[in-house]
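[1] sharing a model that was predicted from the sequence below.
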Amino acid sequence: MTPTERTAQESTKAEDAATEECSEASTPVERMRSPFRLLLLGGVALLAISAVAIALVSNFGEKKRKEAKVPAYDVTYTVTGTTNVSVSVQKGGGVALPGGEISPSKLPWTKHIAMPADGTPPTMDILLGEKGGHAECTLIIRGRLASRSVAEGTFGRATCSAEAPTTAPSTAP
C-alpha cells in the first residue's frame, strides 16, 4: 500500500467513526446527557425556583402591609356647663362611636378615644333640654385644642368638629 492509499484509508475510517459517534449522540438519551443540555436544564430550573420564591415573598409582603395598623391619634371629648345635656359623639359622617349617645349625669364630662388616622373627622354634638342653660363642648386632638362651641338657651345646640390627622404624630422638635 502506498502512503497515499494509507492516508485515504485512515481518513475513511476516521469519517466512519465520526459518523458513528454522531449517530449515537443523536439519540434522545445522549442529547440529554450532554453537559450543555444539563447546564441549560439547570438554569431553567433555577429560574423557575427563583420566580416561585419571589412570588411567595411579594405575597407575604402584601399581607404584612394589609395587616399593618392604621396610625391612630388621641381625641379628648369634653363637655362643661350648668345644666343637663345630651351628648352625641361621632367618628364623623354620622357614624356613632361605641357609647356615642349619652346623657351624662354630672358635668364636666370627659371621654378619651384613640381614633384611626383615616381622615374621618371626630365630631360631638350637645343638645340642651327645655329648661335651657349653658354648656360648652371641646375637642382636644393630640393635646391641642381643635374645636370649641357653646350652646345656650332652650334646646340650645352646639357642634364641635375638627379636621382629622391622617398621619402619625411627627417626632421632630
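    Noted; the coordinates are in hand.

[2] C-alpha from now on. contacts and neighbour counts both.
    Will do.

[3] longest helix of the chain?
    helix 35-67 (DSSP state H).

[4] same for it, what does it pack against?
    Applying 3 or more Cα pairs under 8 Å, 6 or more residues apart in numbering; DSSP states H and E, we find helix 35-67 packed against no helix or strand.

[5] what are the buried residues along the next helix or strand along the chain from it?
    Using DSSP states H and E, the next helix or strand after helix 35-67 towards the C-terminus is strand 72-81. The neighbour-count check on strand 72-81 (16 or more other Cα atoms under 10 Å) flags Ala72, Tyr73, Val75, Thr76, Tyr77, Thr78, Val79, Thr80, Gly81 as buried.

[6] could the residues you listed go into JSON lines alongside distance to Arg6?
    Below are those laid out as JSON lines (distance: Cα to Cα, whole Å):
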{"residue": "Ala72", "distance to Arg6": "96"}
{"residue": "Tyr73", "distance to Arg6": "99"}
{"residue": "Val75", "distance to Arg6": "105"}
{"residue": "Thr76", "distance to Arg6": "109"}
{"residue": "Tyr77", "distance to Arg6": "111"}
{"residue": "Thr78", "distance to Arg6": "115"}
{"residue": "Val79", "distance to Arg6": "118"}
{"residue": "Thr80", "distance to Arg6": "121"}
{"residue": "Gly81", "distance to Arg6": "125"}
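
[7] farthest pair in those residues?
    Spatial extent of those (Cα to Cα) is set by the pair Ala72 and Gly81 at 29.5 Å.

[8] alright, now check it against this:
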Amino acid sequence: MTTTAPERATDQDAGTEAAAEAVDEVLSSRWKARLSKWGVPALLAVAGVALIVGGLALTWGGGDQKPAPYTVLVAYQVTGDGTANITYLDNLKDGQEQNTSYGHRRKAHLPWHASAHVTPDSGPATVTVQLGAGGGHASCRITVRGREVQMATASRAYGRAVCTADIPPRQK
C-alpha cells in the first residue's frame, strides 16, 4: 500500500515532463525560424545596444557618487592700512565634504581678500575684522554672487567691524 502514492507522483511527473518537452519543442522551432529569418545581424545589434546602454550607465550613472553640494560663491574683502585680525566663514574643504569652519588670519596685511563656496545650511556668511592696539581704519565688504551685500568700518584701538550675508537657497 505504501507503493501507490509514489507511483502516482511518478506518473504526474512524467506527464509534466512530457508537456514541458512539447512546449520547448514548439518554442525552439519558432525561435529557429526567427533566427534563420533575421539571422545573426539582429542578434549582434541587440547585443551592441545592450553594451552601449550599459556603458552609458557606468559613465553617467555612477550610482555611488554623491551629487556635489549646492554652494554659493562668497567673496570677502578687507581694506585699510597695516594689519588686522580677520575671521571668515569657509565651510567647504576640497569642494567635497561640508564642514562649517572659520578661517582665521592673525595680523593679516591689508588689503586682504578671500572667497569661499558656502552652503545655505552653514548659516550666514560672515567676515570680521579687528584692529590691534595701534588702531587705525579698516573696512570689510562681503559679496554674494558678485553683488555687494554689506560693508562696515572699524576704527580706533581694537576697533571691530562685522559684515554678514544670508546665503540664498537654490533657485528653482
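    The structure has been received and is ready for your questions. Computed from a predicted structure; not experimentally measured.

[9] sorry, back to before: how far is the longest helix of structure 1 from where the chain is centred?
    Taking Cα atoms, centre = their mean, to the nearest Å, one finds the center of helix 35-67 of structure 1 at 24 Å from the center of the full chain.

[10] check contacts around the equivalent of Pro108 of structure 1 over in structure 2.
    Mapped onto structure 2 by TM-score structural alignment, Pro108 of structure 1 lines up with Pro111. By Cα atoms under 8 Å, 6 or more residues apart in numbering, the residues touching Pro111 of structure 2 are Gln77, Val78, Thr79, Gly80, Asp81.

[11] isn't Ala96 of structure 1 right up against Pro121?
    No: in this structure, Ala96 of structure 1 is not within contact of Pro121 by Cα atoms under 8 Å, at 12.0 Å.

[12] can you tell me which of the buried residues of strand 72-81 of structure 1 is nearest His112 of structure 1?
    Thr76 (4.5 Å).

[13] which residue is the nearest non-sequential neighbour of the closest one?
    His112 (4.5 Å; Cα to Cα, 6 or more residues apart in numbering).

[14] tell me which element that neighbour falls in.
    Counting by DSSP H and E, His112 of structure 1 is found in strand 109-116.

[15] if we can go back for a sec, which contacts among the contacts of Pro111 of structure 2 does structure 1 share?
    On the basis of both residues aligned by TM-score structural alignment, their matches' Cα atoms under 8 Å, what survives of the contacts of Pro111 of structure 2 in structure 1 is Gln77, Val78, Thr79, Gly80.

[16] I'd like the distance between the third one and Arg141 of structure 2.
    I take that to be Thr79 of structure 2. Remark: distance between Thr79 of structure 2 and Arg141 of structure 2 (Cα to Cα, to the nearest Å) = 8 Å.

[17] how about Gln171 of structure 2?
    24 Å.

[18] these two: who's more crowded?
    Taking other Cα atoms under 10 Å, Gln171 of structure 2 and Arg141 do not tie; Arg141 has more neighbours (23 against 4).

[19] check contacts around the aligned partner of the more buried one in structure 1.
    Alignment note (TM-score structural alignment): Arg141 of structure 2 maps to Thr138 of structure 1. The contact partners of Thr138 of structure 1, taken as Cα under 8 Å, 6+ apart, are Tyr77, Thr78, Val79, Leu145, Ala146, Ser147, Arg148, Ser149, Cys160.

[20] does Thr138 of structure 1 lie in a helix or a strand, and which?
    strand 134-141.

[21] that strand vs structure 2, average offset?
    Its aligned residues in structure 2 lie a mean 0.8 Å from strand 134-141 of structure 1 after superposition (mean Cα distance after the TM-score superposition for structure 1).
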